[in-house]
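Q: Quick one: sequence and predicted model below, then my questions.
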Amino acid sequence: MPVTSVEKDLDALTLTIVADFAAPVQRVWDAYTDPRQIERFWGPPTYPATFTRHDVAVGGRSIYAMTGTENGDSHGGYWEWTAVDAPNSFVVNDGFLAEDGTATTGLPVTRMYFTFAPTDSGTRVTTVSSYDSLEGLEQVLAMGMEEGLRQSMAQIDDVLADLSSFAADHAAESQILSDTKVRVSRVIRGSVAQVWQAHNDADLMKQWLLGPDGWTMPVCEIATNVGDTYRYEWEQDGGEGRFGFTGELLESDAPYRAVTTESMIGMEGPGTTNEMTLTPVEGGTLLTILITYPSAEVRDMVLNTGMVGGMEASYARLESVIASDARELADA
């Protein structure tokens, strides 16, 4: 069991848990900052978590739900990121969410301080949970927080041992999170700044956002500011099979988060909402897109078109564009 000590300080209003892992600091840091990984241990085995948002940046926000494996009851939570010093420490405010997605009143908000320190055998993670009142601390202890954290951390070793699923050479993959939500993830070999720029420079986008070979992108009108609309159109070599998408930029927090709507040009009915998050990880930048569909039927129809395969082809091309630009700068 990785947990080596637990200390409750009723005077300081803190609960401190120390855990040791046989893995380097960056590997453990990535386990906490990658939504695919943290949801495999944030929550006890009987209440696994699903993260639908995970912004690893000051001012960012994470949204998760822990769902019971026996009766399916769900308990929502959120993190507000207040400090990030990668890969050494981060601080979040951890609170509860009601069914409508608003913060729950009457339950305490926990200030959680995570520190990652190298040791002779790997990494020590110290988690300090702090409260505004003794009543708040006692309330979460009565809810089983101490045992929940113990059980959660006991699952991290299995995640750390699974290197292949999260490596930079792993292709784009999709995960169905709910009837309407799908997460597509891919580590891009390049910095966050490079990947962000590649999504916000029309000349660059025309080089990589092409899907399978044989397509070009004659129209690439980028939404620069919140409220702007974008328009992308593709066609096969020779002008056949033209199609496109349009939408609005709803949120933009450069260089790590952008939220847009998306509708196919000429098609009636509701479109999707796409939330893109960029997170630095070992090997490059984790690009995560959470897609919200109007229904499960539309979700399945789109996935069955080979969408993820087309995205993988584009992302592989994106890596080539980034590498080419890096060589040009080095030669300049």
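A: Ah, there it is.
Q: From here on, just use CA atoms for contacts and neighbour counts.
A: Noted.
Q: Which residues does stretch 213-229 contact?
A: Applying Cα atoms under 8 Å, 6 or more residues apart in numbering, the set of residues contacting stretch 213-229 from outside is 200-202, 205-206, 209-210, 230-237, 246-252.
Q: taking those one by one, which sit in helices?
A: Among these, the residues falling in helices (DSSP state H) are Ala202, Met205, Lys206.
Q: now the helices for the stretch 1-150 of the chain?
A: In the stretch 1-150 of the chain, the helices defined using DSSP state H, counting those that start in this stretch lie at 25-33, 35-38, 134-142, 145-153.
Q: From the chain's centroid, how far away is whichever helix or strand comes after the last one?
A: Note on helix 145-153: by DSSP states H and E, the next helix or strand toward the C-terminus is helix 156-161. Relative to its chain's centre, helix 156-161 lies at 18 Å (Cα atoms, centre = their mean, to the nearest Å).
Q: From the rest of the structure, what touches helix 156-161?
A: The contact list for helix 156-161 (Cα under 8 Å, 6+ apart) reads Pro2, Phe21, Ala23, Arg27, Val28, Ala31, Gln37, Arg40, Phe41.
Q: picking that back up, out of the helices of the stretch 1-150 of the chain, flag the one nearest Asp331.
A: Closest of the helices of the stretch 1-150 of the chain to Asp331 is helix 25-33, at 30.9 Å (criterion: Cα to Cα).
Q: Against that first model, consider the following:
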Amino acid sequence: MPITQIDTRTEDLTLTIVAEFPVPLAQLWDAYADPRKIERFWGPPEYPATFTRHDMVAGGRSHYYMTGPDGDTPGGYWEFVAVDAPHSFEVRDGFADAEGNPNTELPSMRMVFSFEETADGSRLTTTTHFNSEEELSQLLEMGMLEGTKAAMGQIDTVLADLESFAAGRATEAQLLSDTRVRVSRVIRGDVEQVWRAHHEAALLQRWQLGPDGWTMPVCEPPAEVGGTYRFEWESDDGENRFGFTGEVLESQPPHREVTTERMVGGDQVANGVNDEQWTSVVNEMTLTPVSGGTLLSLLITYPSQEVRDAILATGMTNGMEDSYARLEREVLSPA
């Protein structure tokens, strides 16, 4: 059990939990920065968490829900007030509905996570600030402390498994729901480099090509909110061509971008999914600094499970891995 101290102070409305870990500071930080990792321990064992958004940057947000044994899905959110990687972050924490909207009928609180090196590894101090003694009592009665203990009791296992977790990991796609897929890849480059590589035409045409044998004759990258983009690819023999277009819904350089996506041409590439079926696809890209480079997390929302499965069946993940490997090799590698 990593928890070494619990201090509830009603006089200043705080709950402080201190935990010690026999791992380097960066490894502990990454466990909170990577949604694939934090969702392995954030919820108690009987209520595992799923993070559908995790923008670990000041002004960013996290949305998550926990799935109970009876299928109930209570939700929560974080609003990131400050982030000082890998030393601390502060959030406004509260309850939320399925879309991540705050539930104002229940209390919210301010949480400060402080990370520091120790002689034996690293220490995490979590201080929760409540708005009133009534809210502190209410949340403790709701089982907040017991839930936190149960959740933190799982971190040791996650940290011990991080080396094998990362080993050999390339681009991976995780099914979060019938219509949502999260694609993740740690790219060896900093956040600014990876952002530029997704927004400068000359760079995009060098790496975003999928498997060998394709070129990118049309490359009009996304720009400001409300603007559009258009990408088209063509096989070297000229027999196949397809592309995507869409609109920028959100842009927070260099950390987050949300775009719509619609396929143009090349129905055969998408296993028969036609252009009209693509009109509701939404991509949410988040770039987060981690110890190995930049974690790229792409949350894709499809209009239906049918479309989701058809797109995944095209070998999309393998094509993306080919592109990201080329990005590291030909764009981000030192000359």
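A: Arrived safely. In this text the structure is predicted, and so the values were computed from the model without any measurement.
Q: hmm, back to that, can I get the helices of the stretch 1-150 of structure 1 in JSON lines including mean neighbour count?
A: Shown next, in JSON lines, are these (neighbours: other Cα atoms under 10 Å):
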{"stretch": "helix 25-33", "mean neighbour count": "20"}
{"stretch": "helix 35-38", "mean neighbour count": "22"}
{"stretch": "helix 134-142", "mean neighbour count": "15"}
{"stretch": "helix 145-153", "mean neighbour count": "18"}
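Q: want to throw these into JSON lines with distance to Leu15 of structure 1?
A: What follows is these, written out as JSON lines (distance: least, Cα to Cα, whole Å):
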{"stretch": "helix 25-33", "distance to Leu15 of structure 1": "19"}
{"stretch": "helix 35-38", "distance to Leu15 of structure 1": "21"}
{"stretch": "helix 134-142", "distance to Leu15 of structure 1": "8"}
{"stretch": "helix 145-153", "distance to Leu15 of structure 1": "8"}
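Q: closest one to Arg186 of structure 1 among these?
A: That would be helix 35-38 among the helices of the stretch 1-150 of structure 1, by Cα to Cα, at 10.7 Å.
Q: What helices and strands are in contact with the closest one?
A: If you count contacts as 3 or more Cα pairs under 8 Å, 6 or more residues apart in numbering; DSSP states H and E, helix 35-38 of structure 1 packs onto helix 25-33, strand 49-54.
Q: Quick check: nearest residue in space to Phe114 of structure 1, chain neighbours excluded?
A: The shortest distance from Phe114 of structure 1 to any non-neighbouring residue, by Cα to Cα, 6 or more residues apart in numbering, is to Thr127 (4.7 Å).
Q: Quick one: neighbours of the one you found, just the number.
A: 22 (other Cα atoms under 10 Å).
Q: do Leu203 of structure 2 as well
A: Using other Cα under 10 Å, Leu203 of structure 2 has 15 other residues around it.
Q: got the contact list for the residue nearest to it when sequence neighbours are not counted?
A: Among residues not flanking Leu203 of structure 2 along the chain, Ala197 sits closest, at 5.5 Å (Cα to Cα, 6+ apart). Neighbour list for Ala197 of structure 2: Leu203, Leu204, Leu327, Val331 [criterion: Cα under 8 Å, 6+ apart].
Q: Who wins on neighbours among those?
A: Result: Leu327 is most packed of the contacts of Ala197 of structure 2 (other Cα under 10 Å), 24 neighbours.
Q: Doesn't that residue belong to a strand?
A: No - counting by DSSP: H, G, I helix; E, B strand; the rest coil, Leu327 of structure 2 is located in no strand; its state is helix.
Q: any idea what it aligns with in structure 1?
A: In structure 1, Leu327 of structure 2 lines up with Leu318, judged by TM-score structural alignment.
Q: Quick check: its match touching Trp208?
A: Yes - if you go by Cα atoms under 8 Å, Leu318 of structure 1 and Trp208 touch, sitting 5.1 Å apart.
Q: And the strands in the stretch 201-332 of structure 1, which stretches?
A: 215-221, 229-236, 243-253, 257-264, 272-281, 284-292 (DSSP state E, counting those that start in this stretch).
Q: And for Asp236 of structure 2, the neighbour number?
A: 12.
Q: so who does it touch?
A: So Asp236 of structure 2 contacts Gly213, Trp214, Thr215 (Cα under 8 Å, 6+ apart).
Q: Now do it against Pro217 of structure 2, distance only.
A: Relative to Pro217 of structure 2, Asp236 of structure 2 is positioned 11 Å away (Cα to Cα, to the nearest Å).
Q: Ok, Ala173 of structure 2 next?
A: 27 Å.
Q: Please apply the same query to Ala151 of structure 2.
A: Ala151 of structure 2 sits 50 Å away from Pro217 of structure 2, going by Cα to Cα.
Q: do the same with Asn101 of structure 2
A: Asn101 of structure 2 is 41 Å from Pro217 of structure 2, by Cα to Cα.
Q: Give me the buried positions along stretch 277-288 of structure 1.
A: For stretch 277-288 of structure 1, burial by neighbour count (16 or more other Cα atoms under 10 Å) applies to Thr277, Leu278, Thr279, Pro280, Val281, Glu282, Gly284, Thr285, Leu286, Leu287, Thr288.
Q: Looking at these, which is nearest Thr82 of structure 1?
A: Nearest to Thr82 of structure 1, judged by Cα to Cα, of those is Thr279 at 16.1 Å.
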